[in-house]
Structures are given as C-alpha cells and as structure tokens.
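Chemist: sequence isn't available, so here's the structure alone:
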C-alpha cells in the first residue's frame, strides 16, 4: 500500500526564494523557487510525453507570489514570471524534496548540454532535516 504524505507546515520565504515544507513523517525540505519552477508539474513545462518536456532557462531569480490550496491534496503555486499552471500534489512535493540532489543535477546537466550558463543567485543550499 502506498504511503500518503501530508504536509504539516508550508512556509514561503520570498526574500530568500525558498519554500519550506514539513511533512507528517518528520521530514522537512527547503526547496528553492527556481527548482520548483523548473520542475513544475504543468503540461506546459512537462509536456504530455517526456519528449515534449520543455527545458526551462532563465529562472534563477524567479520567486513565488502566492500559494493557493487545492482541496486537501495539493497547492497551486503562482510564480512572478506569470507561470501559474500545474498542481503540486503532496506526493509530488515530497518527491521533489526527497530526490532534490538527483533532480537538480539532471537539470544542471541538461543546461550544460545546451551551453546555458546559470547566473547563480546568492542563496544558501537547500536544507533537509
């Protein structure tokens, strides 16, 4: 049977561009807004097949303007670049936290493959507890 994780706290830090999420299993993730934006679950970003996925660039300074709860299962994230589609359900957010290092490296590898140079913002690394 699949475990269903539920957040116990969600806190947005707009100045540092991080979203802190604590889950009911005791895990805590602090996820950068850029990471959440480039891994948006929307069809606009992910496509309908892996081949249709869009590689997002230029999102280093993106921040979250608002979080809108969707029932008891997800949150809609509204970014300052106008992106507001896609629902981040609890399992998706949990997995973004749990697999942050692998997913972030995969993103960096894709950027390197197209010769894109990220403009590193002054941010602390993501924290996990």
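Modeler: Received, thanks. As the structure is a prediction and not an experimental result, all values here were calculated from the model.

Chemist: all contacts plus neighbour counts: C-alpha atoms, from now on.
Modeler: Noted.

Chemist: contacting residues for residue 55?
Modeler: Contacts for residue 55 (CA atoms under 8 Å, 6 or more residues apart in numbering) come out as 38, 45, 110-111.

Chemist: second one coming, line it up with the first:
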C-alpha cells in the first residue's frame, strides 16, 4: 500500500519540495527533478519519454490539491499538466538518485544542457548613426 502524504513544504529559495509521508518517509525533491520527470503525457510522450532541458533554475509557483491522492504542481516555465500522486511522489523520493543519474546521462548523450536559456537582446551597429 502506498503511503499518504502528510506534509508538503515548498522552499522556493532553494528550489525544493519537502514531502512527508504517513509511514515516516521524508524526501527533499528538487524542483528541477520534479519538472524533468513530470508524470505528464507531455513529458512521457507516447511510450517514449521526451528529454526536458534547460531547467536548472525552474521553480514551483503553485501547488493545487487533487482530491486526497495527488497534487498538481505549477512551474514557473508554465508547465502544469502533470498530476503527482502520492505514489509518484514516493517513488520519485525513493528513486531520486537513479532518476537523476539517468537524466544526466540522457542530457550528455543528447549534448543538451541543464542551464536555462538566456534571451539575447541583439543590437545592430548602424554606421549611419555614428
């Protein structure tokens, strides 16, 4: 039987979500891990997971309860389609080292980055304006 969540504490400054379960388990999950391993169809695709990149600084902006079995996490990049059931959160907590190692390996294989995309403001030099 999956333990139930008895406490959620979002620490936006350190970008982590602390999750406490009724069996005594306690996990600290990085917002980045929660985002890149989202249980949403958008991330999992149709049987082939999509590699989510550039999320090192992603944060959770809102936690919405879904019945008494899950929460919907709203991220500051607009992602909000994954339902994090108590089972999903518990499994992520128990397996976060393996999930993280797999994610880093997939990033490396794809030559992708965790670093956020930086919007560039390009200014062109106009020789007639000098």
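Modeler: Everything's here; your move. All of these numbers come straight from a predicted model, not from anything done at the bench.

Chemist: still on that earlier bit, out of the contacts of residue 55 of structure 1, name the ones that lie in helices.
Modeler: Cross-referencing those against helices under DSSP state H gives 38, 45, 110-111.

Chemist: residue 79 of structure 1: which of the contacts of residue 55 of structure 1 is nearest?
Modeler: Distances from residue 79 of structure 1 to these, taken as CA to CA, are shortest for residue 38 (11.1 Å).

Chemist: any idea how many residues pack against the counterpart of that closest one in structure 2?
Modeler: In structure 2, the residue paired with residue 38 of structure 1 is residue 36, using TM-score structural alignment. Other residues within reach of residue 36 of structure 2, judged by other CA atoms under 10 Å, total 22.

Chemist: now residue 36 of structure 2: how far from residue 6 of structure 2?
Modeler: Distance from residue 36 of structure 2 to residue 6 of structure 2, counting by CA to CA, to the nearest Å: 24 Å.

Chemist: with residue 116 of structure 2 instead?
Modeler: From residue 116 of structure 2 to residue 6 of structure 2 the distance is 33 Å (CA to CA).

Chemist: contacts only, for the residue positioned nearest the centre of structure 2.
Modeler: Using CA atoms, centre = their mean, the residue of structure 2 that lies closest to the mean C-alpha position is residue 35, 1.6 Å off. With contact set as CA under 8 Å, 6+ apart, residue 35 of structure 2 has these partners: 55, 58, 75, 79.

Chemist: how about the first one, what's its match in structure 1?
Modeler: Translated: residue 55 of structure 2. If you follow residue 55 of structure 2 across to structure 1 using TM-score structural alignment, you land on residue 59.

Chemist: how about the nearest residue to that match, chain neighbours excluded?
Modeler: Once flanking residues are discounted, residue 59 of structure 1 sits nearest to residue 34: 5.6 Å by CA to CA, 6 or more residues apart in numbering.

Chemist: and what of residue 89 of structure 1?
Modeler: Leaving out its chain neighbours, the residue that sits closest to residue 89 of structure 1 by CA to CA, 6+ apart is residue 74, at 3.8 Å.

Chemist: kindly report the same for residue 20 of structure 1.
Modeler: Residue 20 of structure 1 sits nearest to residue 30 (CA to CA, 6+ apart), 4.3 Å away.

Chemist: same check on residue 86 of structure 1?
Modeler: The shortest distance from residue 86 of structure 1 to any non-neighbouring residue, by CA to CA, 6+ apart, is to residue 42 (3.8 Å).

Chemist: report how many residues lie close to the one you found.
Modeler: When counting by other CA under 10 Å, one arrives at 17 neighbours for residue 42 of structure 1.
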